[in-house]
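With the input below, show me the fold.
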Amino acid sequence: MDAHTLIKRPVITEKTTKLMEDNKYCFIVDPRANKTQIKQAIEEIFKVKVKAVNTFNSLGKVKRMGKYEGRRPSWKRAIVTLEGGSRIEFFEGV
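Here you go, the predicted structure:
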């Protein structure tokens, strides 16, 4: 899998902004990706050294429109911890 298709987009919320102080960054990733692939993709794209990767799957919410019921898409999120002096410059403007 290509690194740019593996990492879909960053997650920027109040909680993830707080995590950036601890050198942790959050990304939405491909659901089929494993931790090793995510680590290699982050290192390739951002040229940083990754210390650890934590992942979890989130189930999409069930939504109703009248009598019809559907489900929003599920996604996989990865929290990437970087080595000591590493920073991702992409997030610095946030």
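
use CA for all of it now, contacts and neighbours both
OK.

where's the spatially most central residue of the chain relative to residue 38, distance?
Residue closest to the mean C-alpha point of the chain, counted by CA atoms, centre = their mean, is residue 27 at 1.5 Å. Residue 27 sits 10 Å away from residue 38, going by CA to CA, to the nearest Å.

Show me the strands in this structure, by range?
7-10, 24-29, 50-58, 62-65, 68-71, 75-82 (DSSP state E).

got a list of what the residue of the chain most remote from its centre touches?
Distance from the C-alpha centroid of the chain, by CA atoms, centre = their mean, peaks at residue 67 (34.3 Å). By CA atoms under 8 Å, 6 or more residues apart in numbering, no residues touch residue 67.

now the other sequence, so there's something to compare against:
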Amino acid sequence: MREVYQIIRRPLITEKGTDLKDRANQYLFEVAGDANKIEIKRAVESLFRVKVRQVRTLSVKGKKKRLGRFVGRTSNWKKAVATLNEGETIEFFEGA
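Okay, here's the model as predicted:
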């Protein structure tokens, strides 16, 4: 079994993520590209000591970037939306 820090790379603190947190008790994370929903659920539960009801994932395509005449791409990455049970919160996001 992989380390939780290999599965969950970082929390995503954005306007949309803050709105989801306030409205639907959902939290956004950047996760490893090969992580599945079960691994993500276990990692969030053990890292933040909360109960996760549902995990949804989506793959984000990298963007084209230019530097003068050179064209490159940013990396593709995976995003996870974790829905917590009623009354549960993650304190890390409350200060943001």
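
quick one on the thing from earlier: quick one: map the residue nearest to the centre of the first structure onto the second structure.
Taking TM-score structural alignment, the alignment pairs residue 27 of the first structure with residue 29 from the second structure.

pretty sure residue 29 of the second structure contacts residue 77?
No: between residue 29 of the second structure and residue 77 there is no contact under CA atoms under 8 Å: 10.8 Å.

wait, isn't residue 83 of the second structure in contact with residue 57?
No: here residue 83 of the second structure does not reach residue 57: they are 11.4 Å apart, not a contact under CA under 8 Å.

ok, the two, which is more surrounded?
Neighbour totals were compared for residue 83 of the second structure and residue 57, and residue 83 leads with 21 against 18 (other CA atoms under 10 Å).

tally of neighbours for the closest residue to that one other than its chain neighbours?
Nearest non-adjacent residue to residue 83 of the second structure, counting by CA to CA, 6 or more residues apart in numbering: residue 26, 4.4 Å away. Using other CA under 10 Å, residue 26 of the second structure has 23 neighbouring residues.

Tell me how far residue 26 of the second structure lies from residue 87 of the second structure.
12 Å.

just to revisit the earlier point, just want to check the distance between the residue farthest from the centre of the first structure and residue 60 of the first structure.
The separation that residue 67 of the first structure has from residue 60 of the first structure, given CA to CA, amounts to 19 Å.

Buried ones in the longest helix along the second structure, by neighbour count?
For the second structure, the longest helix by residue count, based on DSSP state H, is helix 37-48. Within helix 37-48 of the second structure, the residues scored as buried using 16 or more other CA atoms under 10 Å are 37, 39, 40, 41, 42, 43, 44, 45.
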